[in-house]
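*Asks:* Have a look; sequence and predicted model below, questions after that.
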Amino acid sequence: MQAGSGGKLAGDIAQALALPGATLSFHLKELLTAGLISAEQRGRTICYRAEFVAMNELLAYLTENCCADEQSCERPAGC
């Protein structure tokens, strides 16, 4: 998200998060499958970008449905 529409290379993400490549690959694959990120091959590496429309839709859904079935739900400020 912080990289904006330019995205970030997989190696840069791994370094910033101090994650092993296999762990990062697993999580990026899941985000890709969910449509929350996109990927573009750049030479021998991959550039990942957040899909902002999908991310915003997910946040809106989660905010709208926060504790929907609980009477005593304490929503964070702004919900």
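*Replies:* Great, that's in hand.
*Asks:* Please count neighbours and contacts with C-alpha atoms only from this point.
*Replies:* Will do.
*Asks:* for the protein, what spans make up the helices?
*Replies:* 10-17, 21-33, 52-64 (DSSP state H).
*Asks:* Figure out which of the ones you listed is closest to residue 42.
*Replies:* Nearest of the helices of the chain to residue 42, taken as Cα to Cα: helix 10-17 at 10.3 Å.
*Asks:* how about that closest one: buried residues?
*Replies:* Of all the residues in helix 10-17, those buried under the rule 16 or more other Cα atoms under 10 Å are 10, 11, 13, 14.
*Asks:* Put this next to the previous one:
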Amino acid sequence: MENGIGICTPFVVEVVWAIFIAPKAAIPVSVPLTNVLKISLFSLAALTLFLTDKKGLAAVFLVVAFINMALLHLFKLS
């Protein structure tokens, strides 16, 4: 199961990011939906780390991702 998660998660993240979130996205979405997608993808990445027994790294990644998103929102950079 760990190999499948490790292979599938980056692929799913890449596809969703390219289609909906990237600056030149094929299907641009609103800012609130973009933020929801970002949170979902970062959470999926943290979950993948957690399920592959990298619990500390998962926690650090999730905290840094949310702090980054909060600062981007605070300074209106997203």
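*Replies:* Yep, it's here. Only a predicted model underlies this, so the values are computations on that prediction, with no experimental measurement involved.
*Asks:* now what about the TM-score between them?
*Replies:* TM-score of the superposed chains, computed with TM-score structural alignment, normalised by the length of the second structure, equals 0.31; 41 aligned residues with a Cα RMSD of 4.1 Å.
*Asks:* which helices and strands does the helix or strand that contains residue 8 of the second structure pack with?
*Replies:* Element membership of residue 8 of the second structure, judged by DSSP states H and E, is helix 2-16. Judged by 3 or more Cα pairs under 8 Å, 6 or more residues apart in numbering; DSSP states H and E, the packing partners of helix 2-16 of the second structure are helix 31-51.
*Asks:* Return the distance of the helix it packs on from the chain's centre.
*Replies:* Mean-position distance between helix 31-51 of the second structure and its chain equals 4 Å (Cα atoms, centre = their mean, to the nearest Å).
*Asks:* what sits up against it?
*Replies:* Residues outside helix 31-51 of the second structure that contact it (Cα atoms under 8 Å, 6 or more residues apart in numbering): 2, 5-6, 9-10, 13, 20-21, 55-59, 61-62, 65-66, 78.
*Asks:* Redo the helices of the first structure as CSV? Include distance to residue 39 of the first structure.
*Replies:* Compiled in CSV, the helices of the first structure are given as follows (distance: least, Cα to Cα, whole Å):
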stretch, distance to residue 39 of the first structure
helix 10-17, 10
helix 21-33, 8
helix 52-64, 14
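*Asks:* List the buried residues for stretch 21-41 of the first structure?
*Replies:* Under the neighbour-count criterion of 16+ other Cα under 10 Å, stretch 21-41 of the first structure has 24, 28, 32, 36, 37, 38, 39 buried.
*Asks:* what does it rub up against?
*Replies:* 14, 46, 47, 48, 49, 50, 51, 52, 54, 55.
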